[in-house]
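**Q** just coords:
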């Protein structure tokens, strides 16, 4: 192809990507449909991101998906008007064009593939959400909830609760939501309503409530009722402490964004979210590391069986460490986080057993905090009940990332140039770095990257939806 042909082809693809954007937005806002391409979400995606998502198909199919092939299916989707589903447009397009040579059969094909999401009637009323705490995870949860606004939105962010209330506090909170040194600028506009003590983000009115303890709050005074309270402070870790939230008028359920203590259910979405019942009022979404490693460990256990293993996490520093050497109650954590690699402990390996009981007592773990602000790496060293080799193991993990029930949790990379910053903003719980895989007979070592902030927050939102009773079809099956 000549230079002109390359440029013309690119411009044609870009125009189709631009035409896709309003269709994708309309499907989400009006029907509760989330469009993906091989797991890459297209909602609020730029034209370039849409084109890049189509190129990801090459990793699994050997060639990229032409947007000229996916666009007519997206148009037909809008006409069929499915509801409450996550639909992988990439898988539908690849499947259709594998067996068809023209567009004449698209509607019938989609009607068959999307039957569970057709004719479902009215969508359920949204659940009020309160973020108790507004730190790293709280602000990312706010971003995720705000981007999902629309008539079909199942989770409605109504308020955040923080300590303080001093002059200038509201503007500071809004500024931290607007700008983030790791995740970049907020995608939209943010206003501050000083008179009503609120932040308005992309039209979402978020009441800012100042309180010293959960039981002091009357949410109904703000028009909030039967709310899901998402505690991201880490102050309370057991059911007794978290039950203080349920003493507040208007609060119905509590989700902890940290490992829960005692008999509390620790949920890793995709692995054991079915343990959540309508009667559960207090749930833990476990830790970022537990969410990253448990899906991979589950698929390994299902296929090969795990005799025992060790998990070493190379983890970015967090806010509980010191910038420079100072007193800290934890061993070694008082030393400068930005100048040292710091050995510490992790409960993630033992916590896996709460979501995957068959691995109880089979895993050990340690952690090394390193001088990076985000994205961590789990090194999983396993002794297996069945032997394998590197090629077979990678092929299995790639297939799990594409078509297993854990395809939203496990991503797969074949790049030889991958580094930690490439995973910032990943919506997967973990990303298998296949180029680092070691496998010989009954022993293997897996390297799993994870955005310990954003990827974990996406898992938290999935648990929130389950607690709110949201049933979202995952299509095509």
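**A** Nice, I can see it. Keep in mind the model is a prediction, meaning the values are calculated, not measured.

**Q** from here on, contacts and neighbour counts on C-alpha atoms
**A** Will do.

**Q** correct me, but residue 349 touches residue 363?
**A** Yes: between residue 349 and residue 363 there is a contact under CA atoms under 8 Å: 5.7 Å.

**Q** between the two, who's got more neighbours?
**A** residue 349 (26 against 21; other CA atoms under 10 Å).

**Q** now that one, what's its secondary structure?
**A** helix (DSSP: H, G, I helix; E, B strand; the rest coil).

**Q** rewinding a little: which residues are in contact with each of residue 349 and residue 363?
**A** 310-311 (CA atoms under 8 Å, 6 or more residues apart in numbering).

**Q** OK, contacts around residue 199?
**A** Applying CA under 8 Å, 6+ apart, the residues near residue 199 are 170, 174, 190-193, 205-208.

**Q** what packs against the strand or helix carrying residue 94?
**A** In the assignment (DSSP states H and E), residue 94 maps to helix 89-99. If you count contacts as 3 or more CA pairs under 8 Å, 6 or more residues apart in numbering; DSSP states H and E, helix 89-99 packs onto strand 33-37, helix 67-80, helix 106-113.

**Q** distance between the longest helix seen in the chain and the chain's centre?
**A** When the chain is parsed with DSSP state H, its longest helix is helix 3-31. Put simply, helix 3-31 sits 25 Å off its chain's centre (CA atoms, centre = their mean, to the nearest Å).

**Q** got the angle between it and strand 33-37?
**A** 150 degrees (axes from the mean of the first three to the mean of the last three CA atoms, to 10 degrees).

**Q** dropping in the other structure now:
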């Protein structure tokens, strides 16, 4: 092997090791920003919360598709390190965009603090807050289980949705264990990355620290959510049984429920929402989405 080949091998190995070291160093910072301050860090729209070391490296490599120059971890790491020092209100921060702007006019990291104070003015020392909205999943098929994964993964300070209960039929012996097993393993989406505990005495699942009440009922009229401390809930109907206003209205008539979201195509006067086509309808008709902080947090989730 020639000296040039050895040199290239060492260069790539050293760069990979440096990327791994930096990715490992920012992982706890990303967690702290989200858990303690409700700040979700993105890289050109892709979340870095709960990302693995390899995920962080791969996401940085894909940044070349979103910027004229590739943004690397050596450029984003000092920005993330500085974010942890700022008094931020709950929000989404795209470090890819910040890094592109900063390094276009700077050669060192010495001015990052001043740059962030200017770029993130609206998110620093803001009195704006987000009150978590109770969510109830009506049905626990594949869509229900995937929604559970998403809501649990995103749970934390500043996130506007909090999964409180799941309504299902049944209630036979062993039902909770069966549903926990289905949540743990999905034939398409794979293993659930987290902890699932079963509370048989109180009919609940504890998923990554989220206490989720399992409510057994055959119809919406059988449920009183206030019995479980749930109020003003957003009910997500993923059964497909009721798809018109009259049928879905049964959910709103329940004690403790105020809005219903349908995951199947609607019938009659129910509007079907397609992001990029008529998603503005959500902002106009749902008070939950009218808060600016909530819009910023959810825009990339829709």
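**A** On my side now, so go ahead. These numbers were taken from a predicted model, which means no experiment stands behind them.

**Q** Quick TM-score on the pair, please.
**A** Remark: TM-score between the superposed chains equals 0.90 [TM-score structural alignment, normalised by the length of the second structure]; 291 aligned residues with a CA RMSD of 2.1 Å.

**Q** What sits closest to the aligned residue in the first structure for residue 124 of the second structure if chain neighbours are left out?
**A** Alignment note (TM-score structural alignment): residue 124 of the second structure maps to residue 118 of the first structure. Sequence neighbours aside, residue 82 is the residue nearest to residue 118 of the first structure in space, at 4.6 Å (criterion: CA to CA, 6 or more residues apart in numbering).

**Q** What is the neighbour count of the one you found?
**A** 22.

**Q** And residue 281 of the first structure, by the same measure?
**A** Residue 281 of the first structure, neighbours per other CA under 10 Å, totals 18.

**Q** give me every residue that touches it.
**A** Listed by CA under 8 Å, 6+ apart, the contact set of residue 281 of the first structure reads 252-254.

**Q** Residue 241 of the first structure: which of those is nearest?
**A** residue 254 (11.0 Å; CA to CA).

**Q** Over to the aligned residue in the second structure for the closest one. Which of the three states is it?
**A** For residue 254 of the first structure, the equivalent position in the second structure is taken to be residue 260, counting by TM-score structural alignment. Assigned with three-state DSSP, residue 260 of the second structure falls in the strand class.

**Q** Kindly report the same for the one 5 residues further on.
**A** State at residue 265 of the second structure, reduced to three classes by three-state DSSP: coil.

**Q** give the contact list for it.
**A** By CA under 8 Å, 6+ apart, the residues touching residue 265 of the second structure are 243, 272.

**Q** isn't residue 164 of the first structure right up against residue 210?
**A** Yes: using CA under 8 Å, residue 164 of the first structure is in contact with residue 210, at 6.3 Å.

**Q** between the helices and strands packed on helix 89-99 of the first structure, which gets nearest to residue 450 of the first structure?
**A** It's strand 33-37; of those, that one is closest to residue 450 of the first structure (CA to CA) at 20.0 Å.

**Q** and the closest one, which stretch of the second structure?
**A** Using TM-score structural alignment, strand 33-37 of the first structure pairs with 39-43 in the second structure.

**Q** Distance from the matching stretch to the middle of the chain?
**A** 10 Å.

**Q** Could I get the full set of helices for the stretch 201-302 of the second structure?
**A** 245-252, 280-285, 292-298 (DSSP state H, counting those that start in this stretch).

**Q** mind giving me JSON lines with these and columns for distance to residue 49 of the second structure and mean neighbour count?
**A** Output for the helices of the stretch 201-302 of the second structure, formatted as JSON lines (distance: least, CA to CA, whole Å; neighbours: other CA atoms under 10 Å):
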{"stretch": "helix 245-252", "distance to residue 49 of the second structure": "33", "mean neighbour count": "17"}
{"stretch": "helix 280-285", "distance to residue 49 of the second structure": "26", "mean neighbour count": "12"}
{"stretch": "helix 292-298", "distance to residue 49 of the second structure": "13", "mean neighbour count": "18"}
